[in-house]
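S.K.: One predicted model, sequence on top.
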Amino acid sequence: MKLTRVCIYPKDVQRITGKSEKASRRLLQKIKDNMGKEQHQFITTDDFANYTGIQNSLVQEYLTE
């Protein structure tokens, strides 16, 4: 079984959406605010997929090791 990463970072958002790094950081902050997460908490692929409406399987394809 291959383990995949579950956390989303700005570089991943850039690859998935084509947005700039700053716009990607803002989007991740919006997701955190919307979900009531604290600053030290991570955004998961499920969180990102639910917020953006992109299928989780597609999000996983864009994650790199």
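M.R.: Arrived safely, thanks for sending.
S.K.: For the rest of this, base every contact and every neighbour count on C-alpha atoms.
M.R.: Noted.
S.K.: what's near enough to touch the most centrally placed residue in the chain?
M.R.: The chain has I8 as the residue nearest its centroid, 3.6 Å off, counting by Cα atoms, centre = their mean. If a contact means Cα atoms under 8 Å, 6 or more residues apart in numbering, then I8 has 42-45, 48 as its contacts.
S.K.: Equivalent analysis for T4, please.
M.R.: Per Cα under 8 Å, 6+ apart, neighbours of T4: 60, 65.
S.K.: Just the element for it, please.
M.R.: Under the criterion of DSSP states H and E, T4 resides outside all helices and strands.
S.K.: Got another one to weigh against that:
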Amino acid sequence: MTRICLYPKDVAALTGRSYDSAKRLVRRARQAAGKPAGALVTVQDFCRLTGLDATEVSEALNAPVSR
């Protein structure tokens, strides 16, 4: 199953920003999408704000974890 929601930890890993900066970015993406506080932020919402390619972000988010 593929993930479509982003959390600050994911944004921090994808962008190289700190966790606090990633939280602000997720909050901005939520506000830009017109969603209420606490609503989930999708890959599409995040990519509309940042201009990143949704396919690349989705692939990075859903990449298998090597152990």
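M.R.: Here it is on my side, so go on. This is a predicted model, so every value here is computed, not measured.
S.K.: ok, back up a step: map the residue nearest to the centre of structure 1 onto structure 2.
M.R.: In structure 2, the residue matched to I8 of structure 1 (TM-score structural alignment) is L6.
S.K.: again with G53 of structure 1
M.R.: So, by TM-score structural alignment, G53 of structure 1 is matched to G51.
S.K.: burial of its match, as a residue count?
M.R.: 9 (other Cα atoms under 10 Å).
S.K.: so where do the helices sit in structure 1?
M.R.: For structure 1, the helices defined by DSSP state H cover 10-17, 21-35, 45-52, 56-62.
S.K.: Next, the contact list for A54 of structure 2, please.
M.R.: Contacts of A54 of structure 2 (Cα under 8 Å, 6+ apart): 43-44, 47.
S.K.: so which of those would you say is closest to A60 of structure 2?
M.R.: When the contacts of A54 of structure 2 are compared for distance to A60 of structure 2 (Cα to Cα), V43 wins out at 11.0 Å.
S.K.: my read: I4 of structure 2 touches S58, true?
M.R.: Yes. Look at I4 of structure 2 against S58 with Cα atoms under 8 Å: they come within range, at 7.3 Å.
S.K.: circling back: of the contacts of A54 of structure 2, which are still contacts in structure 1?
M.R.: Contacts conserved in structure 1 for these, using both residues aligned by TM-score structural alignment, their matches' Cα atoms under 8 Å: 43-44, 47.
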